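J.: Sequence first, predicted coordinates after that:
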Amino acid sequence: MIRVGDVLVSKGEGGVYGERMLDGYRVWDPYRSKLAALYLTGRGIDLTPGMKVLYLGAANGTTVSHVADYVEVVYAVEFAPRPMQDLLEVARRRTNVMPIMADASCPERYAPLVETVDLLYQDVAQPDQAAIALRNCAFLKPGGQLILMLKTRSVDIRKEPAEVFQDTLDSLMSAGITVTESTWLAPYHQDHAAIVGTLEHSVLGTDHA
């Protein structure tokens, strides 16, 4: 990952969402991007030029645009029509972004459009966040990595965030995900956590071709 001093940056064309530039690089704002917050509160993973990424919950494409600056291709899944308009503009300016308008809870609907990927990144505000991640692991190659941005209040408002966090960890590990990092994203995002894991084998019994 590229840093200018203590600032996380990426090296693509600027002006995607009003981000500032620093020494010719785009500043990656941790208050706007939970992935940037992970790199500042924890370790995260290295994004490399040959990497293929399936991104669930692409929204307006803020974080997608930074990820695309680092990797080979980003399959960006978004369900809501309004953010999709902004995502399409990001894809126009970054030809390695493949926008897909679909519900991340139904991966079979976009299976014909997505190849096997190195990284599954999920940032969706639904109650069954762990289950969605596990269903989409069908696209993840053995040894591939998962980053789940857990929005605890979206899972169950009646439970304490720490309880939701632990329940999610248990669900992923019981399904065969080896968790390598788990951290809260405060002070950048309250009641949000990041879980990083590795898929040692297909959680569904068969690998996605």
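T.: Sure, I can see it. Worth saying up front: this structure is predicted, and the values here are computed from it rather than measured.
J.: Please count neighbours and contacts with C-alpha atoms only from this point.
T.: OK.
J.: how about the helices in the protein?
T.: 34-41, 62-70, 81-93, 129-136, 152-155, 161-174 (DSSP state H).
J.: which of the ones you listed is buried the deepest?
T.: Highest mean neighbour count among these (mean count of other Cα atoms under 10 Å): helix 62-70, with a mean of 23.
J.: Mind giving me the packing neighbours of it?
T.: With contacts taken as 3 or more Cα pairs under 8 Å, 6 or more residues apart in numbering; DSSP states H and E, helix 62-70 sits against strand 7-10, strand 73-78, strand 97-101.
J.: got the buried residues for the first one?
T.: Residues of strand 7-10 classed as buried by neighbour count (16 or more other Cα atoms under 10 Å): 8-10.
J.: Adding distance to Leu120, write these out as JSON lines.
T.: Formatted as JSON lines, the buried residues of strand 7-10 follow (distance: Cα to Cα, whole Å):
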{"residue": "Leu8", "distance to Leu120": "21"}
{"residue": "Val9", "distance to Leu120": "21"}
{"residue": "Ser10", "distance to Leu120": "20"}
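J.: Now flag whichever of those residues is closest to Thr62.
T.: Ser10 (12.1 Å; Cα to Cα).
J.: do you know how far that closest one is from Asp69?
T.: Taking Cα to Cα, to the nearest Å as the measure, Ser10 falls 6 Å from Asp69.
J.: put this beside the first:
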Amino acid sequence: MRLNENTLLLGKKVVLVPYTAEHVPRYHEWMKSEELQRLTASEPLTLEQEYSMQRSWREDVDKCTFIVLDAEKWQVRPSTTEDSCMAGDVNLFLTDLGDPSLGEIEVMIAEPSCRGKGFGTEAVLMMMSYGVTKLGLTKFEAKIGQGNEPSIRMFRKLHFEQVAVNSVFQEVTLRLTMNEHERQWLLEQTSHVEEKCYIDGSSESH
């Protein structure tokens, strides 16, 4: 999605930046992990396929993707490169043609050293806030493997409720509808987030 190609979102624990070609080699290394393939229901891709995927995600109007960076590491740039700050990614899929106000959200904290620190929670909150304020979304769904208890617990803490179980794909669907109360709660949770202009690995305040 080109809407966010120049957008950087700065939180307390994580920084969200657009998925660029610079991030592909590290992302490709992550996705060689059988555990991540299982958790994300993904097939391993060649490096060239990964570059092609990155380009299509940039162009597709129904996908909004940010790379999740470790904010603490990112703050000490330029002594560290952006790819060395990478922690995972967070995505919104706007694939329900009958309901443009619904976004399917998923998050992956791929870097083992970055897990269990609240990165995923803040990334999801920031992405939901972006979806509400920039994309006009009012409903979110998350489809999670039944065995992925940490992810299910995280989404439940964020007020998502289980609405379906698919025994064939062994996944549960959780949903959150943004009424006025939930919207205010979400905006309060993300009131610290700063939006900056992202240009090729650097940022400038709006």
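T.: Perfect, I can see it now. Nothing here was measured: the structure is a model prediction, and the numbers come from that model.
J.: Please state their TM-score.
T.: Overlay of the two chains. TM-score (TM-score structural alignment, normalised by the length of structure 2): 0.32; 113 aligned residues with a Cα RMSD of 5.3 Å.
J.: How many residues are close by Gly144 of structure 1?
T.: 18 (other Cα atoms under 10 Å).
J.: need the contact list for Val179 of structure 1.
T.: Taking Cα atoms under 8 Å, 6 or more residues apart in numbering, we find Val179 of structure 1 in contact with 169, 172-173, 195-198.
J.: Would you map the helices across structure 2?
T.: Under DSSP H, structure 2 gives helices at 24-30, 34-40, 47-59, 71-74, 119-134, 149-157, 180-189.
J.: Which one of those helices lies nearest to Leu9 of structure 2?
T.: The nearest among these, by Cα to Cα, is helix 119-134 at 7.8 Å.
J.: Could you list every helix and strand in contact with that closest one?
T.: strand 14-18, strand 86-93, strand 102-109, helix 180-189.
J.: Let me have those in TSV, adding distance to Leu174 of structure 2 as columns.
T.: Shown next, in TSV, are those (distance: least, Cα to Cα, whole Å):
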stretch	distance to Leu174 of structure 2
strand 14-18	23
strand 86-93	14
strand 102-109	10
helix 180-189	15
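J.: Please identify the most buried of those.
T.: strand 14-18 (a mean of 27).
J.: Excluding its own residues, what touches that strand? List them.
T.: 4-10, 65-72, 74, 119, 122-123, 198.
J.: Buried among these? Make that a ChimeraX selection.
T.: Only the buried entries of these go into this ChimeraX selection, using 16+ other Cα under 10 Å:
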select :4,5,7,8,9,10,65,66,67,68,69,70,71,74,119,122,123,198
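J.: Among the contacts of strand 14-18 of structure 2, which lie within strands?
T.: Those of these mapping onto strands are 7-10, 65-70, 198, per DSSP state E.
J.: ok, those residues vs Glu59 of structure 2, which is closest?
T.: Thr65 (10.8 Å).
J.: Leu134 of structure 1 and Leu172 touch, don't they?
T.: Yes - with contact defined as Cα atoms under 8 Å, Leu134 of structure 1 reaches Leu172; the gap is 7.5 Å.
J.: ok, now which ones touch Tyr130 of structure 2?
T.: Taking Cα under 8 Å, 6+ apart, one finds nothing in contact with Tyr130 of structure 2.
J.: any idea how far Leu39 of structure 2 is from it?
T.: 25 Å.
J.: from what I can see Val165 of structure 2 touches Leu174, true?
T.: No - using Cα under 8 Å, Val165 of structure 2 makes no contact with Leu174, being 9.1 Å away.
J.: Which of the two has more residues huddled nearby?
T.: Between Val165 of structure 2 and Leu174, counted using other Cα under 10 Å, the more crowded position is Leu174 (21 against 16).
J.: Please tell me how far the more buried one sits from Gly145 of structure 2.
T.: For Leu174 of structure 2 relative to Gly145 of structure 2 (Cα to Cα), the value is 11 Å.
J.: Equivalent analysis for Leu92 of structure 2, please.
T.: 17 Å.
J.: do the same with Ser203 of structure 2
T.: 36 Å.
J.: before we move on, what about Ser151 of structure 2?
T.: From Ser151 of structure 2 to Gly145 of structure 2 the distance is 9 Å (Cα to Cα).
J.: List the contacts of the residue nearest to Asp118 of structure 1 when sequence neighbours are not counted.
T.: Among residues not flanking Asp118 of structure 1 along the chain, Gly144 sits closest, at 4.8 Å (Cα to Cα, 6 or more residues apart in numbering). By Cα under 8 Å, 6+ apart, Gly144 of structure 1 lies in contact with 117-120, 198-200.
J.: Right, I'll call it a day here.
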